[in-house]
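Chemist: predicted structure and sequence below. I'll ask about it afterward.
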Amino acid sequence: MEDSEPAGLMDAVTEFGRHLRGERDVSPHTLRAYQGDLRDLCGYAARVGVTTPDGLDVGLLRAWLAHQHASGRSRATLARRTAAVRAFTAHLYRRGILPRDPGPLLGTPKRHRDLPVVLAQDEAARLLDRMDATGPVGLRDRAVLEVLYGTGVRVGELCGLDIDDVDMGRGTVRVMGKGGRERTVPVGGPAAEAVRDWLRAGRPELATGRSGPALFLGARGGRLHPTSARRIVHARIAEVGEVPDLGPHGLRHSAATHLLEGGADLRSVQEILGHASLQSTQIYTHVSPERLRQVHRQAHPRGTE
């Protein structure tokens, strides 16, 4: 398909999806989102009489985005759809299907980013210290929450871990992140201890022939699924009580916030979290004004009270 020109706009979207999956190695979530956005563009274009990719121009794209805005789409959705169409038109231009790329002429709506809900440090300690960690399921759940909070990994990254990805001697875990980017993340003492207990006394009880090398297992012995991991986090928080209800991503937010509160620099936190852009990490600088005041008092020549 790469050598032939797509006959219609939807054909071009399908071919672009194959390109993203095979050559760009984007995440399944991003692929689904982009293809959904571009299908919506195809529907709008068809209603105004454009059914082939060479009919895309900046006027049509701006009209489509204006229609999205009028329909009440959020700024985050508009920003993603703008990114999707820019990637699409750049691909068409590279292939010679478009004589010029209209994508760079599109403005990018600024995304409004709500501050993430995070645990206070004492709440995180209360959650992890009060958890019932008896039996194989209890040992697994304790290890899951300790690793999520102790490393700041995404829930999909956690579920993708194999036993060999954990290096107890070095106190690190090898993580395969978004876009196939691999990184090594430090693992603190409590998380490493929880993983050792799970591997010694928990995992052998749940393991079956279908377990393979997976570090964390579901109740039937297969690799733990992200949906199950989310359910585990919510259930364990509910059992402990007195702690705000949040999911695995909330533990990731908490880990990043507490790292910065403890004095970690933004670049190090970016590396630990696996953010491709420092901009994604900067949201955490807004979470702890007390930490910023402390730094100001310590570093500024007239910052003392």
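Modeler: That came in fine, so what should we check first?

Chemist: hey, let's count contacts and neighbours off CA atoms from now on
Modeler: Will do.

Chemist: quick one: the strands in the stretch 51-200 of the chain?
Modeler: For the stretch 51-200 of the chain, applying DSSP state E, counting those that start in this stretch gives strands covering 166-167, 172-176, 182-186.

Chemist: closest to residue 41 out of these?
Modeler: strand 172-176 (32.4 Å; Cα to Cα).

Chemist: that older thread, dump the strands of the stretch 51-200 of the chain to TSV, plus distance to residue 131 and mean neighbour count.
Modeler: What follows is these, written out as TSV (distance: least, Cα to Cα, whole Å; neighbours: other Cα atoms under 10 Å):
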stretch	distance to residue 131	mean neighbour count
strand 166-167	23	18
strand 172-176	23	20
strand 182-186	23	16
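
Chemist: so which of the ones you listed is nearest residue 38?
Modeler: strand 172-176 (27.9 Å).

Chemist: quick check, residue 267 in a helix?
Modeler: Yes: counting by DSSP: H, G, I helix; E, B strand; the rest coil, residue 267 falls inside a helix.

Chemist: who are the contact partners of the closest residue in space to residue 86 that isn't next to it in sequence?
Modeler: Distances taken as Cα to Cα, 6 or more residues apart in numbering place residue 103 nearest to residue 86, at 4.4 Å, with adjacent residues excluded. Contact partners of residue 103, counting by Cα atoms under 8 Å, 6 or more residues apart in numbering, are 58, 85-87, 89-90.

Chemist: another structure for you, compare them:
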Amino acid sequence: MEKYISQFIHYLSVEKGLSNNTLESYDRDIKLYCSYLKDQHLDIKNTTRTHIISFLMDQQKKGKATSTISRNLVSIRSFYQFLTKERILEKDPSLHLESPKIDKKLPKVLSVQEVELLLHAPSLDDTLGLRDKAMLELLYATGIRVSELVSLNLGDVNLGMGFIKCFGKGSKERIIPLGKVSIRMMAYYLERSRPHLKKKVEVDALFLNHHGKRLTRQGFWKIIKKYAKSTGIKKEITPHTLRHSFATHLLENGADLRAVQEMLGHADISTTQIYTHITKTRLKEVYARSHPRA
């Protein structure tokens, strides 16, 4: 079974061009499913639709979230499709299995005032503060994912033209414009901060840690948590919060949904549409607070 899983992950990587995080997720899901089959003394070649449903029900009994179970099924389906395509299996038992319906949770967003508080939290008097300010401004200016932020190289930024180039899910390239504040802070970082962080070895990474190496997602998580705590903002702030706030604030100010979809790198516009629900909810809250007959 390990051989099939390894071949499947290689196929997803080479032919589908999926990111490392997505590949790890597929690998984890399939190994979990195969472990369940082993406990039931089943070979994957003898599995049926009933066995897949039993596995999903077992995950539900263990308290797994609907979103996790739905992702499990997506991984299992893809695995069976691969096994059928490679003629390891004659039939795909996962055909026509419906994913459990997931209630879409509205992402947490910050108000414009709260974003201002967060963006002004880093000190501009030290090397790391300048770097952090540049990163936060860039995130809010572009709405890129944190994984995309830490993957940026020096050559991906064009301050003269005012844009960045980043590679999203499936290695899809997109160009995103920068605002004046972000351009200014990036220039300050590149001139006054990055040369001090860079050690003797030349690195392409745009954002460096205090060791002179590429900043990691975990490193950025700690940074944003530190500033969130220092501002006293009561809402939970995650690395994705500025992305959500970027999209919501654009739509609130009349941006075109398709343009926001392109900037966020969403393959499906329905993913972007969730932000329109946020703006409607906020409008209702404002109306309820402000209208004399609300």
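Modeler: It's in. On a predicted model such as this, the values are computed, not experimentally measured, just so you know.

Chemist: elements contacting the host helix or strand of residue 286 of the second structure?
Modeler: Element membership for residue 286 of the second structure (DSSP states H and E) is helix 269-290. The helices and strands touching helix 269-290 of the second structure, judged by 3 or more Cα pairs under 8 Å, 6 or more residues apart in numbering; DSSP states H and E, are helix 241-252, helix 257-264.

Chemist: so the last one aligns onto which residues of the first structure?
Modeler: Under TM-score structural alignment, the alignment places helix 257-264 of the second structure onto residues 266-273 of the first structure.

Chemist: in PyMOL, select just the buried ones from the contacts of residue 103 of the first structure.
Modeler: To isolate the buried subset of the contacts of residue 103 of the first structure in PyMOL, counting by 16 or more other Cα atoms under 10 Å, use the following:
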select buried, resi 85+86+87+89+90
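
Chemist: lining up the contacts of residue 103 of the first structure with the second structure, which overlap?
Modeler: Compared against the second structure with both residues aligned by TM-score structural alignment, their matches' Cα atoms under 8 Å, these retain 58, 85-86, 89.

Chemist: reformat the residues you listed as CSV; add distance to residue 242 of the first structure.
Modeler: Shown next, in CSV, are these (distance: Cα to Cα, whole Å):
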residue, distance to residue 242 of the first structure
58, 53
85, 45
86, 46
89, 50
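
Chemist: need the three-state assignment for residue 295 of the first structure.
Modeler: Assigned by three-state DSSP, the conformation of residue 295 of the first structure is helix.

Chemist: roughly how far is stretch 123-136 of the first structure from the heart of the chain?
Modeler: How far stretch 123-136 of the first structure lies from its chain's middle: 25 Å, per Cα atoms, centre = their mean, to the nearest Å.

Chemist: that stretch: which residues count as buried?
Modeler: Applying a neighbour-count criterion of 16+ other Cα under 10 Å, one finds 124, 126-128, 131, 133, 136 buried in stretch 123-136 of the first structure.

Chemist: likewise for stretch 86-95 of the second structure?
Modeler: Quick answer for stretch 86-95 of the second structure (16+ other Cα under 10 Å): 89, 91-94.

Chemist: what's residue 24 of the second structure aligned with over in the first structure?
Modeler: Per TM-score structural alignment, residue 24 of the second structure is aligned with residue 32.

Chemist: and for its match, the neighbour number?
Modeler: Number of residues near residue 32 of the first structure (other Cα atoms under 10 Å) recorded here: 12.

Chemist: same thing with the one 4 residues further on?
Modeler: For residue 36 of the first structure, the number of neighbouring residues by other Cα under 10 Å comes to 15.

Chemist: and whichever strand or helix holds it, how far out from the chain middle?
Modeler: Counting by DSSP H and E, the element that carries residue 36 of the first structure is helix 28-47. Distance, stretch centre to chain centre, for helix 28-47 of the first structure: 21 Å (Cα atoms, centre = their mean).

Chemist: who does it touch, helix- and strand-wise?
Modeler: Using 3+ Cα pairs under 8 Å, 6+ apart, helix 28-47 of the first structure is in contact with helix 9-19, helix 58-70, helix 75-94.

Chemist: same thing but at 7 Å, please
Modeler: If you count contacts as 3 or more Cα pairs under 7 Å, 6 or more residues apart in numbering; DSSP states H and E, helix 28-47 of the first structure packs onto helix 9-19, helix 75-94.
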